[in-house]
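Participant: The following comprises the amino acid sequence and a computationally predicted model.
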Amino acid sequence: MESTLTKSRNRYFTEEHEAFRQSFKDFLKKEVVPHIDRWEETGDIDRFIWEKFGEMGYFGLVYPEEYGGLGLDTFYTVIFLEELQKINSGGFAAAMWAHVYLAMTHLNAEGSAAIKQRYLVPSIEGKKIGCLCITEPFGGSDVAGMRTTAVKKGDTYIINGSKTFITNGVYSDYLIVAAKTTPDLGNKGMSIFVIDRDTPGISATKLDKLGWRASDTGEIAFDNVEIPEGHLMGEENKGFQYIMQHFALERLIMGVNAHARAEYALDYAIQYMSERTAFGKSLDKFQALRHSVADMASEVEMCKEFNYAIASRLDKGEYVVKEASMSKLLSTKIADQVIYQCLQLLGGYGYMEEYPMARLLRDSRLGPIGGGTSEILREIIAKMVIDKKEYKPAT
């Protein structure tokens, strides 16, 4: 399987990419893997690892050199995401990519020069951790229906409301928050702010989850939180456009994550089958099991090729919201099915915590939910395919 995978990657990944992949794998094996089980148990990732990621430049892959980034192409991000999935902690992976590709994406795209110096630079260095606060307890996937408000008062804004299911929502240093500045305008009255964690009036509660146990997922309340007007990011009332602009990246991230964890599960199952014997022969010699693997490998390869093609287009500046939505919809569905079946291939051992499949199954289940549920994505795709609706980038 590895030789086929290598051939498929050659169209998109250079020798420099592959050298980066190997060095990142080595870094994860040495610096992260020894701590994963403890972080999964405590739900609290030690701060030192963030700074190590920063020191190695992993948080700055796509960001401008003037802020300490490396200005590299999208396929370095793909590698970053793929290898994070293969250490079997969806929670740790989510904490990293939510910081670097959700919170920091908004800082880079909408933040002023002052905001970038104050928040983006230390974020790249791993000295500040960010979270993105959009989803609300009563809104879920209905971003336009959010109730959190930001009322202008002199040279400040007063924030009131709540957010939920926020990755890094408890331990982050700053929050990127969407709020209604002109509620009467609906989704056209939304703005984006950056808020320091220690600002009076912010409280956070850690949520207990089925999977992603290593990450801190929080519900956050804002009670008359007063922030300077300079913490507005971009233009007032353009927040919804900014959010939509970045959803394509978030959905592609979820798609790449899905194909990577499915591939990890499949590789593990194939190795297990080669070593496990029954009725005098190894499991990988039973035709029914072999054909099941063939089906799964085909589906994973199709997802991977599709996701690489989308990443290539995104790298060229194309607006790929339809394709990224399709990627998340199908890749997360296939990942769930593949991991479910791979657990079955391990038999009773698949159900044991000392093997990777139980955690993989729990972590993967969030794929069709987080970042826009599959039901919402189907409606978005249907609007584009049936109703010929065109989603365009923010201007």
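Facilitator: On my side now, so go ahead.
Participant: Please count neighbours and contacts with C-alpha atoms only from this point.
Facilitator: Fine.
Participant: What is the burial count for residue 369?
Facilitator: By other CA atoms under 10 Å, 16 other residues sit near residue 369.
Participant: just the one 10 residues further on next, same as before
Facilitator: The number of residues packed near residue 379 is 12, by other CA under 10 Å.
Participant: Residue 105 versus that one, what's the distance?
Facilitator: 26 Å (CA to CA, to the nearest Å).
Participant: Below is an additional structure, to be compared with the one above:
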Amino acid sequence: MSLINTHGLTDEQKMMREGVLDLLSRHLPWERVRKMDEAREFPHEAYNALAEAGYLGIFYPEELGGMGASYKDIAVFMETLGYYYTGIAQGVTTTAIYAGMHVAKFGTPEMKQDIVPKIVAGKVKLALAMSEPGTGSDVAGIKTSAVRDRDDYVINGSKVWITCAHVADYLVAIVKTDKQARHNGISTILVPTNTPGVTIRPLSMLGRRTTHANEVFFDNVRVPASNLFGGEGQAWKNIMAALGLERMGLAAISAGHCFKITEYARDYARERIQFGQPISQFQVIQHKLADMMIMAETARQSVYRVAELLDGGHKVVQEASIAKIVCTENNFKCADIGMQILGGAGYSNEYDMQMFFRDSRVGPIGGGTNEIQRNIIAKQMDLA
């Protein structure tokens, strides 16, 4: 029995949730997840099945081949993916939100009409190439340069921690077009990964192994000047405009994962016999599970608050940062408590809790660290 309360969702949202879970159970059965995690294999079959069923259109307007769905629809979808398996959730998010939303919002008309329908159909995957070895949280300090040479830009530099770059057909690269400027000196360029001079090196990560991070190197990479989009020097403003949805998506994945972990620990506690009875009958275990449930539901509520505000046309700078913090930190806390409930089994690779623990830890780091999120909240409180 799932612990997620679906009251308040529309009939269509409930149907979508059940449809997604059914599709994933067929194309990404759980025993395969464990093997793919060990092999660091991207869940191509499940990704393609989601695209074929039309689910990747949920992020985009109808004129670009999408559904024109609400933010709450997106929250339900991302929560459901995170509940089933965070790897497939991250695979979808990387292409459809992190990178694809920049194209959909700021791309040239030709670029939008070319790329977005292919994303929806599952024909292309994208990755956002932003972080660099010396500049993680300080995006304005990036060093990767794009120099205009007649009808081209020539790109040189490197990126790191680039999720899913190894399966991407295009990189949405954040580059310096004015080396003397900071925020006003960065631009966005679409780079096909098969362009000469692009090298992608997979990194061995602790968790989210099926959608792992990579290093990306640009060595005199030449792309048409028309591949720069969103306006030269306008990338910072555009990145800021896309953060509400990005952080809501991250939060929704983590909220869904909280429930998965809580259910897994509950089911184990019901079966594990100690002192002649299931450990679920001991109050100390009941309280741990109750704390996990509180954290899962609190996380979920913060996600739907952001979706409600976005659907109402409101800014969500503070609320999105709060949701990102609450959901990702609760996700890791749930996994930590879950490991304690399972005891030795939780620390064993024979059980899934160790994977949940590993996969949850990236949440407070990725997508803007939770320390940066707290800085944002402090600024919104007029403290900085």
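Facilitator: Received the coordinates, thanks. Just so it is clear, the structure is predicted and the values come from calculations on it, not from any experiment.
Participant: Show me what the longest helix seen in the second structure is packed against.
Facilitator: Among the elements of type helix in the second structure, defined by DSSP state H, the one spanning the most residues is helix 235-271. With contacts defined as 3 or more CA pairs under 8 Å, 6 or more residues apart in numbering; DSSP states H and E, the packing partners of helix 235-271 of the second structure are helix 71-84, helix 86-93, helix 100-106, strand 186-192, strand 277-278, helix 283-311, helix 317-342, helix 353-360.
Participant: Count the residues that sit near the aligned residue in the second structure for residue 283 of the first structure.
Facilitator: Aligned by TM-score structural alignment, residue 283 of the first structure pairs with residue 279 of the second structure. The burial metric for residue 279 of the second structure, expressed as a neighbour count using other CA under 10 Å, is 21.
Participant: Excluding covalently adjacent residues, which one is nearest to residue 279 of the second structure?
Facilitator: residue 269 (5.3 Å; CA to CA, 6 or more residues apart in numbering).
Participant: Now which residue in the first structure aligns to the one you found?
Facilitator: Residue pairing (TM-score structural alignment): residue 269 of the second structure is matched to residue 273 of the first structure.
Participant: Aligned to residue 247 of the second structure, what sits in the first structure?
Facilitator: When the first structure is aligned by TM-score structural alignment, residue 247 of the second structure is paired with residue 251.
Participant: repeat for residue 199 of the second structure
Facilitator: With TM-score structural alignment as the criterion, the equivalent of residue 199 of the second structure in the first structure is residue 203.
Participant: pretty sure its match is touching residue 224, no?
Facilitator: No: using CA atoms under 8 Å as the test, residue 203 of the first structure is too far from residue 224 to be in contact (11.4 Å).
Participant: Check the mean deviation of the longest helix of the second structure from the first structure.
Facilitator: Average distance, helix 235-271 of the second structure versus aligned residues of the first structure after superposition (mean CA distance after the TM-score superposition for the first structure): 1.3 Å.
Participant: and that helix, how far out from the chain's middle?
Facilitator: On the basis of CA atoms, centre = their mean, to the nearest Å, the separation between the geometric centre of helix 235-271 of the second structure and that of its chain is 8 Å.
Participant: Also stretch 2-19 of the first structure?
Facilitator: When distances are taken as CA atoms, centre = their mean, stretch 2-19 of the first structure is centred 23 Å away from the chain's centroid.
Participant: okay, how far is it across it, tip to tip?
Facilitator: Terminal-residue distance, stretch 2-19 of the first structure (CA to CA): 16 Å.
Participant: What of stretch 312-323 of the first structure?
Facilitator: Using CA to CA, first and last residues of stretch 312-323 of the first structure are 12 Å apart.
Participant: Would you check the span in the second structure matched by that stretch?
Facilitator: With TM-score structural alignment as the criterion, stretch 312-323 of the first structure aligns to 308-319.
Participant: what comes up buried for that stretch?
Facilitator: 308, 309, 310, 316, 317, 318, 319 (16 or more other CA atoms under 10 Å).
Participant: Looks like residue 178 of the first structure contacts residue 195 (just checking).
Facilitator: No: taking CA under 8 Å as the definition, residue 178 of the first structure is not a contact partner of residue 195, at 10.6 Å.
Participant: Please say which of those two ends up with more neighbours.
Facilitator: Between residue 178 of the first structure and residue 195, counted using other CA under 10 Å, residue 178 has the larger neighbour count: 28 against 21.
Participant: In a strand, the more buried one, correct?
Facilitator: Yes: with DSSP: H, G, I helix; E, B strand; the rest coil as the criterion, residue 178 of the first structure is located in a strand.
Participant: so what corresponds to it in the second structure?
Facilitator: Residue-level alignment of residue 178 of the first structure against the second structure, with TM-score structural alignment as criterion, gives residue 174.
Participant: What is the burial count for the nearest residue to its match once chain neighbours are set aside?
Facilitator: Of all residues not flanking residue 174 of the second structure in the chain, residue 188 sits nearest, at 4.8 Å (CA to CA, 6+ apart). Neighbours of residue 188 of the second structure under the rule other CA under 10 Å: 32.
Participant: Residue 188 of the second structure maps to what in the first structure?
Facilitator: In the first structure, residue 188 of the second structure lands on residue 192 (TM-score structural alignment).
Participant: got the contact list for that match?
Facilitator: 176, 177, 178, 179, 232, 233, 234, 236, 238, 239 (CA atoms under 8 Å, 6 or more residues apart in numbering).
Participant: any idea how far the first one lies from residue 343 of the first structure?
Facilitator: Spelled out, that is residue 176 of the first structure. Residue 176 of the first structure sits 38 Å away from residue 343 of the first structure when distances are taken as CA to CA.
Participant: what do you get for the fifth one?
Facilitator: As defined by CA to CA, residue 232 of the first structure lies at a distance of 47 Å from residue 343 of the first structure.
Participant: Residue 95 of the second structure contacts residue 126, correct?
Facilitator: Yes: here residue 95 of the second structure lies in contact with residue 126, judged by CA under 8 Å, at a distance of 4.6 Å.
Participant: how far away is residue 196 of the second structure from residue 221 of the second structure?
Facilitator: For residue 196 of the second structure, the distance to residue 221 of the second structure - CA to CA - is 6 Å.
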